[in-house]
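K.L.:
Got a predicted model here, sequence first, then my questions.
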Amino acid sequence: MRALRRLTVRASLPEALRPLSQLVTNLRWSWHWETRDLFEALDPELWESCGGDPVKVLGEVSAERLATLAEDPEFLRRMHAVAEDLRTYLDAPHWYQSLGDGAPASIAYFSAEFGITEVLPQYSGGLGILAGDHLKAASDLGVPLIGVGLLYRSGYFSQGLSPDGWQLEHYPALDPHGLPLKLLREPDRTAVVISVPLPEGRTLHAHVYRAQVGRVSLLLLDSDIEENAPAERGVTDRLYGGGEDHRLRQEMLLGVGGVRAVRAFCSLTGTPQPEVFHANEGHAGFQGVERIRELTESHGLSFSEALQAVRGGTVFTTHTPVPAGIDRFPKALIERYFAGFGVPVEQLLPLGAEEDPSKFNMAHMGLRLGQRANGVSQLHGHVSRDMFGALWPGFDADDVPISAITNGVHAPTWTARELLELGTQSTSQGDPATVQGDVHFDGVDRIDAGVLWGTRRLLRARLVEEVRRRVRATALSRGAAEAELGWTETAFDPDVLTIGFARRVPSYKRLTLMLKDPARLKALLLDTDRPLQLVIAGKSHPADDGGKQLIQQMVKFADDPEIRHRIAFLPNYDIGMARYLYWGCDVWLNNPLRPLEACGTSGMKSALNGGLNLSIRDGWWDEWFDGQNGWAIPTAEGVSDHDRRDEVEAQAIYELLDRQVLPRFYEVDADGVPTRWVEMIRDTLRETGPKVQATRMVRDYVEQLYVPAAGAARAMADGGYEAARSEASWRSHVLENWHGVRVAHVEATGVGETPEIGGGIDLRAEVELPGLTPHDVLVEAAFGRVDDADGLHQVTTVPMAHETTEGSRHWFSATVPLTRTGAFGYTVRVLPHSEHAAVPAELGVVVNA
């Protein structure tokens, strides 16, 4: 028989233990060791069997055990101390509270997935883990963030393996009542219901669950409720599942429903309404459309006026380095779903316009709705400016208004406790979260080399035990008999160099690159003097048979009885497994096709634990590899043949392992300490550790994006949105007349026959502005290094001052300084100018001389 409904029944807490309720429902326990210790003390054996899940422990602990603890003075003292520590953490001012009135009172952060803890399986990979770390770091810094996502009743899939190594997917049924969530309720205790209109007069309803992530509230919308018809109940069934129609409804619920959930939450709790809305990838793009609808209805703004108001307070982050990774819907589907939504469809569609006129591009909409946009590493910012450059025709890639903030990871979540207690993340500069400029974790310099190495050995041994447990469990699940599994007790070796490779399995991440020369890899694994061992994990999207074939290829290689004690593919990669890998691996391998890795935060987590990276210079590693924190794998980007490129780069990996990595690891002093290796660990912890912190990342978002966005949003709203109305009118006027703008003539004086550095060129430009005034434009002199085709590089610009006017002709002048030797060139360009624009390229039009 099948249960009609699934429930989680908990023991009733004695009054003396009531603080446990608050502790278990605040997910700070996922990164706070003292809170986890307290829940382990409830019942150590139950803690072990529940996999360290405080929610599950509290749901299964016996009433008798609770009654005993309610009379235990030592447990009660510990509990009250932890509860008081949480209250202090929640109430005390942090870094953000020092910023003053310019900082936004509230920020809404939308993402399709959030990886907070394995107990709340609402994530698939890096995007979700990044979003979870963003919330945690925001909490640590006191940033008033409100997270917005969906509650997937089956989460992402649990991964198994068939006997022949094929990926199997299983979707567990999740009961919200068994998760660390609270239902958002009206004052009369009824559930808040959010509604989103659908075609044919249908309506999508959702309840809102609240997860508390330290100081940050995360709102998760759930459509599996009685108010919905069966089709609508299934909208939040699983992460990244279903066809186009299903995905569109999910993204409408996330964007449109998410804004409505935020409005309800703020109204009920007295939280300030957000001034800034941050869309983490294009999935959340419809939040801007809903806010446009709100303003047209509440303030009588036109679509274009509301668009200006919404843009000012919107931040858009792209994580996608390839066009194939962008959500695109048939334009006809958008027309059908938004026909009666409340915004003119003919004005909505251009927001998602792209080269294919039949498609609606969610990333393009995110960029057009967000006045501020960014990639997630410096290299990814460059890639994004190239990839989306067509949205700003006439501009060089460097002028495309997409900045870059390199991702970070939440150190308390991902760093081994033993390393934190040693002081590997301490600095003589003060609180790292508040230091201006570069931070160095110089506390690691005070740790004895033998102690540091001993801790690394301890963490590797812990990983080996976990690998043995998982290898045995996987073999049983694939049909092996108990009598066949004696070898698993000695699989892997706590004293052997251990390399980790764990991530999603799309083709560009090249899971099987290491298998390019199987014989050579086998020789490295089995070397009698300098062996290595490999721990591999990762999930392929359920619809990606190519990725599943790569997993199967890896599993079959690892099944070889000759090497299975040195290499393992561990299924069901999640946060729980990841911690062991980051703690225990000596080297983190990453070999994507450059430049297709947007950031690659897994290597950051390894670095926080003293792991050395062995990586293609892509994503974050391209900017923070320093020659001491690991090894850079040479790339063969100029090789067009993919097989040949794979061959060249695989050989580079083997060579690095054989000639540099393995010798350095196994070269030890009289005390058995690999001193040169330990110095690399020390450098990684001291120099790389501070850079990869999520607190650094969130500070960058606050200072570079959130504070300016809040200022722009306030400016647009001034005087009953008068600024938004005037800006929309001005933009329309400029674009209508832009076709007539022309640089008619440029003359230069003061050049001389032999220009010398330190001199200057006086430029005077005649510009035709029919229908416009000099106040409508910015005229710039652009200059820099010039190539053989007269292309300008390393460009610098200076504004040209208006001199005189004669009808529609205007003269502008400036002096261009000669600050460099060699080939030099200059030109003049005209751009629209508004005090409300974040960058001159914002309108997407330019006239060059």
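P.N.:
Noted; the coordinates are in hand. Numbering: from 1, shown residues only.

K.L.:
all contacts plus neighbour counts: C-alpha atoms, from now on.
P.N.:
OK.

K.L.:
what kind of secondary structure is Leu7 in?
P.N.:
Assigned state for Leu7: coil (three-state reduction, DSSP: H, G, I helix; E, B strand; the rest coil).

K.L.:
Pasting the second one now:
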Amino acid sequence: MKHIQTFQVLPDIPEPLSFLETLAGNIWWCWQYDAVDLFHRIEPRLWDWSGRNPIRFLTYVPQNRLEELATDRSFLSHQQRVRESYERLPCLHMKDNIYPFETRDVIAYFSMEFGIHESIPLFAGGLGILAGDHLKTASDLEMPLVGVGLLYRQGYFRQFLDQDGWQQEDYPETDIYQLPVEKVTDMHGDDIEVSVTGPAGEIRATIWRTHVGCVPLLLLDTNLPENPPEIREITSKLYIGDQGMRISQEMVLGIGGMRALEALNLSPAVCHMNEGHSAFSSLERLACIMKTHDVDLKTAMEIVPRTTVFTTHTPVAAGNEEFPADMIRPFLIPLEEALGVSATEILSWGQLPDSSPDAPLSMFVLGARMAQYRNGVSQLHGRVARRMWTHIWPRRSEEETPISHVTNGVHIPSFLSHENSQLFDRYIGPDWQRHPSDPANVHRIDDIYDEELWRAHVMSRARLIRTCRRLMVSQYKRRNAPKEVLKNAELVLDQDILTIAFARRFATYKRANLLLQDPDRFEALLSSTTSPVQFIFAGKAHPRDHEGKELIKRLIHFARKADIRNRIIFLEDYDIHIARHLVHGADVWLNTPRRPFEACGTSGMKAAINGVLNVSILDGWWCEGYAENRGWRIGNGEEYGDPAYQDAVESRALYNILEDEVLPCFYDRKNGDIPMRWVRMMKESMKMGMRTFCSHRMVSEYNERFYQPAAKRLHELLADDASEARGLATQRDRIRTLWQDIRVEYPERQTEGAFRVGQTFRISTTVNLGELRPDDVEVELYYGIVKGVDKLSDGKSQPMEMLEAHGNGQYLYACDITCAVSGRYGFTARVTPGGDDWIRFTPGFITWA
């Protein structure tokens, strides 16, 4: 039907309850237990039925119930308490707030997905949950950050299993008018729209805004009547399969996102690209800088990367998105005029060094080329990323590849159980959420009585089991299972036995089947009467990942065995709601990735802060988190060349840990007492999570290491008509022209023979700089342990001092080196550009002796 006119009917909220509508409009409520309880107490069953969506919920609350609550003094007192907390949000009093940034200096955080709450389906998995935690934490820390994403009408798929255990996908339409979003309008009340030019014409998008505490999240939507059907589909589904559609999505996110900020009169001081999906934002930012500050492209290229952060989450090269040159080129042609270069030149920014013009465009390469600040998401992932991408910076060692790491963290108030939150309020103090990683707060976890902590956990486990039973009955009803099966579903699991959870994306490298390597041994574990154990599995396989779907099917078939079917279950449609119950109530969090394919993984962190003990491969974050007093490791961090052998070895190690260590520790209860050693490990796990893997630590680290230096740098580069940036562009051209003339002679040591630890000797070299000057470059000695004919490990660099100018561009450099540790060492010398990291690490600007 065409030309449909619409109208909306809102619930008639009595005036004493009017704050409920205000509260429902800001996602802040979802990490405030007092606010969640306020909605829950209105109509508990209706709250769950509504998907814990307060806007939808209030639509269906009976009018007589609202009238009753409007005179309920207990409820109104509760509402007033929540209101007072809400009204302390600094954004409601922004004029009184001082940021450590210049006026209107905002950080624009781009992400393809945002996982804030299960009622807002804009996410697929861990990447989105991390982005949501980033926004929540920025709000807690009162940072001037704005999120930029897409508003999906169908989002990611809902998961259902058929009678045979094969995954089915459904994409239900989201009712946008039951989400806490509002159209962004101009001063006349008209919708603000932006457009991006695609090969088939204009892609128009409207802008929606939602409030995550004090952080606005801007969401672009192409589902407009004036757009043709194929354009409307761009923001229909998250991670849409068609490559042309994916390019359009990422163009709308990056280029459209920057234009949305400009339409709102926001010129970000820093842009943070969360994965390569948003790398096109840098192209539009170049154009904005050129237009706004009247500078050429070369000057803009000195500004944009120095004020851009790029975070990669992918530890496998094949997992980074690429687009064929012929497919992407038509999308780049509309940018030629604004940037003043050809589409072929723009395309080259996303191609590997020395590629042909027809090579694919890598979104990682484009993101890395446009950002000075690049990071992986754990210490191990930083090393893996440097190894993966060292070829982008040829002639540099792997250790010096300019990719650092910021280990992920989780937003503790969003994932801490209600019981543990109450313990924290009582023992740590009611303001612990403001500084969760403060050492004094962490230390006070030891003050919690062991019995109280164990009782709180037992309550969480009981709630998890009740939830699992309800979900299993719902699953079987959906499949029209017989009455006997439904009756058995009501009895699955036991509230008093060791409960192990495995919940994550069902990608093959995560190895959900590791326990099935020895089905008889697994079955013996599950059927034990002396040390009983039960398993809960949950997770989605990608719609095109048939191997992942096979893993789910195999688990379902195994779980149907009569003697174990009450001890092992699979929960459909894993989401934040299910995850929250699992990380609250499980005893053990199991993680079995094939190292080093887990970039970080944050579900185990969420479990840890609740006292759930991790049993995991030493991969991702667990390499940094593991200690024997707070969990268990599977193996010792080995990496294997033969996957089948690896699975055989590590499955046996897993069984041994469960049988010989985990189960005895859990059931070690003298005279019927609580498991004292287990509770001590729970406390250590909680302290680790609070101290090290909290999102407040993570976002503060981004702020101190990247955001603040980048924002400060922007003002320096733009001062005095961008004089410094223009000078840097000139310097880069000069270096590029003259670099080929540099020659470095082999360095010589002035003392022969072997050396003893503590001795010092001098090394010198002659360098021909051509027309370059000593203050244009850095001359360094590079040394390390000899690992082959021409390879050094643990390489270190040391500046060499210019001692003499010999004329004709020749200079003598030298430095002293002290022998700190015995071993066989090698050394050489090199020249790199002087200046900051952006120019020092320019590919090609390095000359070795």
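P.N.:
Arrived safely, thanks for sending. Just so it is clear, the model here is predicted, and its values are computed rather than measured.

K.L.:
In the longest strand seen in the second structure, which residues are buried?
P.N.:
Longest strand in the second structure by number of residues (criterion: DSSP state E): strand 201-212. Within strand 201-212 of the second structure, the residues scored as buried using 16 or more other CA atoms under 10 Å are Ile203, Arg204, Ala205, Thr206, Ile207, Trp208, Arg209, Thr210, His211, Val212.

K.L.:
In three-state terms, label the residue nearest to the second one when sequence neighbours are not counted for me.
P.N.:
When you say that, I think you mean Arg204 of the second structure. Spatial nearest neighbour of Arg204 of the second structure, excluding adjacent residues (CA to CA, 6 or more residues apart in numbering): Ser195 at 4.3 Å. Look at Ser195 of the second structure: counting by three-state DSSP, its state is strand.

K.L.:
Identify the residues contacting the longest strand of the second structure?
P.N.:
25-28, 135-136, 139, 151, 180-184, 191-197, 216-224, 227, 231, 252, 256, 260 (CA atoms under 8 Å, 6 or more residues apart in numbering).

K.L.:
try 6 Å this time
P.N.:
With contact meaning CA atoms under 6 Å, 6 or more residues apart in numbering, strand 201-212 of the second structure is reached by 26-28, 180-184, 193-197, 216-222.

K.L.:
May I see the ChimeraX selection of the buried members of the residues you listed?
P.N.:
In ChimeraX, a selection of the buried entries from the contacts of strand 201-212 of the second structure looks like this (16+ other CA under 10 Å):
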select :26,27,28,180,181,182,183,184,193,194,195,196,197,216,217,218,219,220,221,222
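
K.L.:
any idea where the strands of the stretch 151-300 of the first structure begin and end?
P.N.:
Listed in chain order, the strands of the stretch 151-300 of the first structure (DSSP state E, counting those that start in this stretch) span 158-161, 167-170, 182-183, 193-197, 203-213, 216-222, 276-280.

K.L.:
And the strands in the stretch 301-450 of the second structure?
P.N.:
All strands of the stretch 301-450 of the second structure, identified by DSSP E, counting those that start in this stretch, fall at 308-311, 322-323, 361-362, 373-376, 404-405.

K.L.:
Of all the strands of the stretch 151-300 of the first structure, which one is nearest Ala433 of the first structure?
P.N.:
strand 216-222 (17.6 Å; CA to CA).

K.L.:
mean shift between that closest one and the second structure?
P.N.:
After superposition onto the second structure, the mean distance of strand 216-222 of the first structure to its aligned counterpart is 0.7 Å, using mean CA distance after the TM-score superposition for the first structure.

K.L.:
That strand packs against which elements?
P.N.:
With contacts defined as 3 or more CA pairs under 6 Å, 6 or more residues apart in numbering; DSSP states H and E, the packing partners of strand 216-222 of the first structure are strand 145-150, strand 203-213.

K.L.:
so which of those strands gets nearest His733 of the first structure?
P.N.:
Of those, the one closest to His733 of the first structure (CA to CA) turns out to be strand 145-150, at 37.1 Å.
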